[in-house]
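Visitor: give me coordinates for this.
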Amino acid sequence: MSHKPNEIYTGCVGNSMFFTWDLSMSFAIYDAWCRRAAIRYTGNIYLIAKKRITHVYLTEEVFDHYKRMRATDEAFKKKFEQMSNNRKSEVGGSGTDISLHSAGSISVRQHGDTLEKKLQRRPTWNEMFRHLHTHDHDGQSFVYQRSAKIDDELTRRLEEMSTQTPDTSIDEDVVYLEVVQEVKGRVYSLGS
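Guide: The predicted structure is shown next:
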């Protein structure tokens, strides 16, 4: 079978699926496969250690080995402790509460789609912020102090701008970006 550069072909024989590609792509495909396999392996090790999954192929002896390995591996312990501390950190500084939101396992994009259907227009970032950081998405009772402070600042700035230039429309998204500011290339609360 001849291939065009950078194309992967799939096919089926019975219940089996196969893939073919130009040999010049083999290294890139292998590299991508190794990265995905490492992520998958790490996830499985985590789930196995937490006893959330038990596979038929996983003997009790192997399971005990994984548990001992995790219990004695200093690099793992250090990384685990750092991740735990990060989850407990107070992003806005001491006294601002632990960083929380009310999005759950639903992506920010899905929340945006839901809000867009409800409002029958594209929601502003400020509306998304209130939706994601209030209890039961009520827009009033914030899950922690930093969210309430940001909302107060946004409201103050928008009111200030509307009184200064009542005839001009205000781009709320620009005001949101000014208030929350980017940190390490990410915008707070937008799932970026």
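
Visitor: alpha carbons only for contacts and neighbour counts from here, please
Guide: Will do.

Visitor: which residue ranges of this protein form helices?
Guide: Applying DSSP state H to the chain gives helices spanning 26-49, 60-72, 74-88, 108-119, 125-132, 145-164, 172-180.

Visitor: would you quantify the distance from residue 137 to residue 111?
Guide: Here the distance between residue 137 and residue 111 works out to 10 Å (Cα to Cα, to the nearest Å).

Visitor: what residues are shared contacts of these two?
Guide: With contacts taken as Cα atoms under 8 Å, 6 or more residues apart in numbering, not a single residue reaches both residue 137 and residue 111.

Visitor: residue contacts, residue 151?
Guide: Taking Cα under 8 Å, 6+ apart as the definition of contact, the neighbours of residue 151 are 126, 130.

Visitor: which among the helices of the chain is found nearest to residue 102?
Guide: Residue 102 lies closest, by Cα to Cα, to one member of the helices of the chain: helix 125-132, at 5.3 Å.

Visitor: so which elements touch that closest one?
Guide: Counting by 3 or more Cα pairs under 8 Å, 6 or more residues apart in numbering; DSSP states H and E, the packing neighbours recorded for helix 125-132 are helix 108-119, helix 145-164, helix 172-180.

Visitor: residues near the nearest residue to residue 97 once chain neighbours are set aside, how many?
Guide: If the residues on either side of it in the chain are set aside, residue 97 comes closest to residue 90, at 5.4 Å by Cα to Cα, 6 or more residues apart in numbering. Residues contacting residue 90 under the criterion other Cα atoms under 10 Å number 16.

Visitor: thought residue 90 was touching residue 100?
Guide: No - under the criterion of Cα atoms under 8 Å, residue 90 makes no contact with residue 100, lying 9.7 Å away.

Visitor: any idea how far residue 45 is from residue 60?
Guide: When Cα to Cα is the yardstick, residue 60 and residue 45 sit 14 Å from each other.

Visitor: the two: which has the busier surroundings?
Guide: The neighbour comparison of residue 60 against residue 45 (other Cα under 10 Å) goes to residue 45, with 17 against 11.

Visitor: quick one more, to check against the first:
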Amino acid sequence: MRSLKRNKSGFKPAHIPQEVWNSLQLKWNTDEYKLKSEHNKKNRCNGVVDRVAKPTHNVGSASHLKIASDLKMKLERDPPHSELFLYTHTKNHDGVTFTNEKDRQIHAAYTEKQEKLEAEGVEFEEDKLFYDVVGGLDKKEDFMD
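Guide: Below is the predicted model of the structure:
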């Protein structure tokens, strides 16, 4: 089904019946719709005020499941989530040049906690430690289980 977007020129597209167009115009002019639209616009831009969203991943349109599968074949082992994060959030997958500051901070926090536990001789599961650092597992992205 074709996505219906507000026509900035104000002209009704030929494929939309007049009755439907009128109801869309009414909805688009409500304060509730305008507030929700502005909120969603901000979310699409990751909260960036100047409306230029910074990249968050560096793998194109491939899904994380596909990337994890490709990385598994390349490494000949299952990559932990921390390694998948590092691969998808650094430029040219170099593990150094992060796409944004938040990603660098997440990796630094994970590395710091990992090194501390290793120095103390504490055993840990890498994936559990990673999700502890990032604040939990998003059930929609639970693709590695």
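
Visitor: against residue 60 of structure 1, how distant is the counterpart of residue 83 of structure 2 in structure 1?
Guide: When structure 1 is aligned by TM-score structural alignment, the residue opposite residue 83 of structure 2 is residue 127. Taking Cα to Cα as the measure, residue 127 of structure 1 and residue 60 of structure 1 are separated by 51 Å.

Visitor: contacting residues around the most centrally placed residue in structure 2?
Guide: Centroid-nearest residue in structure 2, with Cα atoms, centre = their mean: residue 56, separated by 6.2 Å. Residue 56 of structure 2 makes contact with 89, 99-100, according to Cα under 8 Å, 6+ apart.

Visitor: name the nearest of the residues you listed relative to residue 138 of structure 2.
Guide: Taking Cα to Cα as the measure, residue 138 of structure 2 sits nearest to residue 89 out of these, at 17.2 Å.

Visitor: I'd say that closest one and residue 58 touch.
Guide: Yes - applying Cα under 8 Å, one finds residue 89 of structure 2 in contact with residue 58, separated by 5.7 Å.

Visitor: find residues that contact each of those two.
Guide: By Cα under 8 Å, 6+ apart, residue 89 of structure 2 and residue 58 have these common neighbours: residue 99.

Visitor: okay, these two: which has more neighbours?
Guide: Looking at residue 89 of structure 2 and residue 58 with other Cα under 10 Å, you find the greater number of neighbours at residue 89, namely 25 against 16.

Visitor: any idea how far the more buried one is from residue 135 of structure 2?
Guide: Relative to residue 135 of structure 2, residue 89 of structure 2 is positioned 17 Å away (criterion: Cα to Cα).

Visitor: burial count for the closest residue in space to residue 124 of structure 2 that isn't next to it in sequence?
Guide: Taking Cα to Cα, 6+ apart, and ignoring the residues beside it in sequence, residue 124 of structure 2 has residue 117 as its nearest neighbour in space, at 7.8 Å. Burial of residue 117 of structure 2, expressed as a neighbour count using other Cα under 10 Å, amounts to 14.

Visitor: counterpart of residue 117 of structure 2 over in structure 1?
Guide: Going residue by residue (TM-score structural alignment), residue 117 of structure 2 aligns to residue 161.

Visitor: was I right about its match contacting residue 169?
Guide: No - here residue 161 of structure 1 does not reach residue 169: they are 9.5 Å apart, not a contact under Cα under 8 Å.

Visitor: quick check, residue 137 of structure 1 in contact with residue 131.
Guide: Yes - the pair residue 137 of structure 1 and residue 131 passes the contact test of Cα under 8 Å, sitting 4.6 Å apart.

Visitor: look at those two and report which has more neighbours.
Guide: Taking neighbours as other Cα under 10 Å, residue 137 of structure 1 and residue 131 compare with residue 131 leading, 23 against 17.

Visitor: and that one, what is it in contact with?
Guide: Neighbouring residues of residue 131 of structure 1 by Cα under 8 Å, 6+ apart: 137-139.

Visitor: switch the cut-off to 6 Å
Guide: By Cα atoms under 6 Å, 6 or more residues apart in numbering, the residues touching residue 131 of structure 1 are 137, 139.

Visitor: distance of it from residue 159 of structure 1?
Guide: Using Cα to Cα, residue 131 of structure 1 is found at 20 Å from residue 159 of structure 1.

Visitor: cool, and residue 81 of structure 1?
Guide: The gap separating residue 81 of structure 1 from residue 159 of structure 1 is 44 Å, by Cα to Cα.

Visitor: now do residue 97 of structure 1
Guide: Residue 97 of structure 1 is 27 Å from residue 159 of structure 1, where distance means Cα to Cα.

Visitor: between those two, who's got more neighbours?
Guide: residue 97 (17 against 12).
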